[in-house]
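Visitor: Sequence unavailable; structure follows:
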């Protein structure tokens, strides 16, 4: 089955009657099944460039959308350690959908990061029971949405140039600044309303199916009671709410790794079935799979990705423990220490992933550059999103820690 040819009922019925995964290992198997479906026609769907509605239905039907949701409301009740692995697996099959799912997990957890206990319970019940997908209009580089007060309501107005997943989402996380103050407010609202207008202008080199284009917010109203983390209109700050950036930076690292792993896997398959040995070097081999430089090349790339996976999994286990621990137990030191190691993991997979997505052409041969092969999708996807924030600044963060022992201050990007 491919999503290009499948009818909607085939997608949604894929796991009807199947036992729901219970353990982390079973959820990873479910993710592999989804990834295999996505990989079958990832290039064709990327080129078509349509909104990924069938892809979202696939994620919902598989149960992956509610992986982190409470069991009592029908969710998987899994930990972030598993969610990170799921993101990576999905990205092997389709980098765009790995990003959509990763952003969804972060926004689904956003209530726990900043909201009150009552707000957390309401949000998690609603999205889990409803099997709803999150998008977000929270790009910090734009001038923030302006929020005004109207009695017991907050009114959001403004524009964001990025809103990943918004077009196909059920819920949207808004973030803006209360007019006349420097107070930032987060709120979760239904996406399908007149005041949320998408520009449909996402036309970038890679990650084409993430629907990351602009959105205009026009008089979107939210009750004060739904302003995340506010009690009697006053924000109650937590050290815990600064975990949002390290958590999403590791989302990035995992779908980068998934893209790189997908590139290496796809290239290896091509080399085994199509690449020809080079007959003019004086060391003739009957098959390309016996060529020393091809074996060396795959060995180098695989070694780097294994090393990256080890670091990413290690910090994934550690931040998972923090995200699932009582919120009051978080300390600034632990947050900073882990944030700098996540920065190290991210910078390593960006460099090693881009090397992999480029080097595979040397290991597959000239014919592999044909558009019909589609190896370019991996480089385009990784190159596009890895520009999210400058990697030299990640190197600097790690360098300052290694040389001076200084931890990064929490910002929108650290």
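Guide: Now that the structure is in, tell me what you want to look at. If you're wondering where the values come from, they're calculated on a predicted model, not measured in any experiment.
Visitor: C-alpha from now on. contacts and neighbour counts both.
Guide: OK.
Visitor: Just the strands from the stretch 201-350 of the chain, written as ranges.
Guide: Counting by DSSP state E, counting those that start in this stretch, the stretch 201-350 of the chain has strands at residues 215-223, 230-231, 234-235.
Visitor: which residues are in contact with the last one?
Guide: Here strand 234-235 makes contact (CA atoms under 8 Å, 6 or more residues apart in numbering) with residue 229.
Visitor: and with 10 Å instead?
Guide: Identification of contacts with strand 234-235 by CA atoms under 10 Å, 6 or more residues apart in numbering yields 114-116, 183-185, 227-229.
Visitor: now do the first one
Guide: Residues from elsewhere that reach strand 215-223 (CA under 10 Å, 6+ apart): 136-137, 145-164, 166-167, 174, 187-190, 193-201.
Visitor: before we move on, the earlier item: highest mean neighbour count out of the strands of the stretch 201-350 of the chain?
Guide: Using mean count of other CA atoms under 10 Å, the stretch among the strands of the stretch 201-350 of the chain with the largest mean neighbour count is strand 215-223, at a mean of 18.
Visitor: The stretch 1-150 of the chain: strands as residue ranges?
Guide: For the stretch 1-150 of the chain, the strands defined by DSSP E, counting those that start in this stretch cover 134-137, 145-150.
Visitor: Find out how far stretch 102-117 is from the centre of the chain, if you would.
Guide: Relative to the centre of its chain, stretch 102-117 is centred 14 Å away, using CA atoms, centre = their mean, to the nearest Å.
Visitor: Pull out the buried residues from it.
Guide: Across stretch 102-117, burial judged by 16 or more other CA atoms under 10 Å covers 102-116.
Visitor: Comparison target, given below:
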């Protein structure tokens, strides 16, 4: 058994100006995201092979101000919406999906006080939003209860002025490099869960980084042990009722938001793999172009040279893969619009609207997961033997797209999602309002 160890705190250089104060408008954020994505794409294969904790990658995000994208607006700053956050995650993931996953978890966790806390006064800024923007935090963790009954999860014991946190839990993203952890824990003697904010630099917090991963190697995954960590009352962000009937529909958008942002990561993987494969195939046209020959070896009269770009089977392959990516994108966009409307509704969101959103998210998750695996698998075949496509020789490393797609989609259960979609379509049944959804 590996002994948990204290993870090193990030020493990355922060931007001298306040990047979180940049206006979040349609002109600036797409350009900033594109610049970061281009920067990440340059050395993505080398960083994937190295498999180090993503301190440098997080520094690039922080310097660009991307983690503060979804924080609440102020008088001098207009906040971006979930559509913008989805676009950021998707484009970053096309360059480096591990960094995209890390950012996806951060965005959802940054809304924890909105999802699970009391309704804020009109015009006020949720505490977690304000601190995240002010301190330039990167958040990691997870608030959902354990998926198995044998896993006790994290526990809270009442103490003077707050609680004491104990337990051990694995997380899929960010805990190796996070500034703060947002976790769900069970108070002793109750079935409800509290969502709390934890400083990973506390002496009682130990992180064992997940270094032996098939894919998504740079997402900062790991197992965290909490040993008698004090949680002040002001660091309790909200409550997750154990009773399904006591859960507000708006709170159950939290797992749907995370699932949909991870769908954006998967779609980014597919689009990134397809774009890089296209570049390799185009580059293959630079050499001598063969001319069709007769059976006797003579050139076909009047025939045009046939290059890789004229190969009908290659064109067919790219046509099929591009269509699969377009179809997944259309479904994901529809689900993203529905989720954005649900988040805008806030506490007024009803169970019917939440059920419709859940179905669209499940459809996007199923279709995109299959498309990502299919596209990244087929891309490996299309670039096989192409010049510059050998990962061992320092080339593009197309295997990382396939590994990342498999690692990201493996935990999902398409059969269960499809069953829920069919039950809703045929019988009008609502998915249960539980966490995780």
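Guide: Arrived safely. The structure displayed is predicted, hence computed values, not measured ones.
Visitor: now what about the TM-score between them?
Guide: The TM-score (TM-score structural alignment, normalised by the length of the first structure) is 0.89; 401 aligned residues with a CA RMSD of 2.8 Å.
Visitor: ok, back up a step: could I get the strands of the stretch 201-350 of the first structure as CSV with distance to residue 85 of the first structure?
Guide: What follows is the strands of the stretch 201-350 of the first structure, written out as CSV (distance: least, CA to CA, whole Å):
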stretch, distance to residue 85 of the first structure
strand 215-223, 30
strand 230-231, 33
strand 234-235, 33
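Visitor: Residue 23 of the second structure reaches residue 71, doesn't it?
Guide: No - if you go by CA atoms under 10 Å, residue 23 of the second structure and residue 71 don't touch, sitting 11.6 Å apart.
Visitor: Mind listing the shared neighbours of these two?
Guide: Applying CA under 10 Å, 6+ apart, one finds that residue 23 of the second structure and residue 71 are jointly contacted by 77-80.
Visitor: May I see the PyMOL selection of the buried members of these?
Guide: Per 16+ other CA under 10 Å, the buried members of these correspond to this PyMOL selection:
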select buried, resi 78+79+80
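Visitor: Now do the helices in the second structure.
Guide: Counting by DSSP state H, the second structure has helices at residues 28-42, 44-50, 55-64, 82-95, 97-109, 112-116, 127-135, 253-283, 312-345, 351-382, 399-409, 414-427.
Visitor: Distance to residue 304 of the second structure for these - can I get that in JSON lines?
Guide: Output for the helices of the second structure, formatted as JSON lines (distance: least, CA to CA, whole Å):
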{"stretch": "helix 28-42", "distance to residue 304 of the second structure": "37"}
{"stretch": "helix 44-50", "distance to residue 304 of the second structure": "38"}
{"stretch": "helix 55-64", "distance to residue 304 of the second structure": "48"}
{"stretch": "helix 82-95", "distance to residue 304 of the second structure": "36"}
{"stretch": "helix 97-109", "distance to residue 304 of the second structure": "41"}
{"stretch": "helix 112-116", "distance to residue 304 of the second structure": "62"}
{"stretch": "helix 127-135", "distance to residue 304 of the second structure": "60"}
{"stretch": "helix 253-283", "distance to residue 304 of the second structure": "18"}
{"stretch": "helix 312-345", "distance to residue 304 of the second structure": "14"}
{"stretch": "helix 351-382", "distance to residue 304 of the second structure": "24"}
{"stretch": "helix 399-409", "distance to residue 304 of the second structure": "35"}
{"stretch": "helix 414-427", "distance to residue 304 of the second structure": "47"}
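Visitor: most neighbours per residue, which of the ones you listed?
Guide: When the helices of the second structure are compared using mean count of other CA under 10 Å, helix 97-109 is most buried, at a mean of 28.
Visitor: so that helix corresponds to what in the first structure?
Guide: Using TM-score structural alignment, helix 97-109 of the second structure corresponds to residues 95-107 of the first structure.
Visitor: Run the chain-centre distance for stretch 23-35 of the first structure.
Guide: With CA atoms, centre = their mean, you get 17 Å for stretch 23-35 of the first structure.
Visitor: about what we covered before: from the contacts of strand 215-223 of the first structure, which ones fall inside strands?
Guide: Counted as lying in strands by DSSP state E, out of the contacts of strand 215-223 of the first structure, are 136-137, 145-150, 153-160, 174, 187-190, 196-198.
Visitor: from these, which would you call buried?
Guide: Those of those that meet the buried threshold are 136-137, 145-148, 153-160, 174, 187-189, 196-198, by 16+ other CA under 10 Å.
Visitor: For residue 106 of the second structure, which non-adjacent residue is closest in space?
Guide: residue 139 (4.9 Å; CA to CA, 6 or more residues apart in numbering).
Visitor: my read: the one you found touches residue 131, true?
Guide: No - counting by CA under 10 Å, residue 139 of the second structure stays clear of residue 131, with 11.1 Å between them.
Visitor: Name the residues contacting each of these two.
Guide: Common neighbours of residue 139 of the second structure and residue 131 (CA under 10 Å, 6+ apart) are residue 110.
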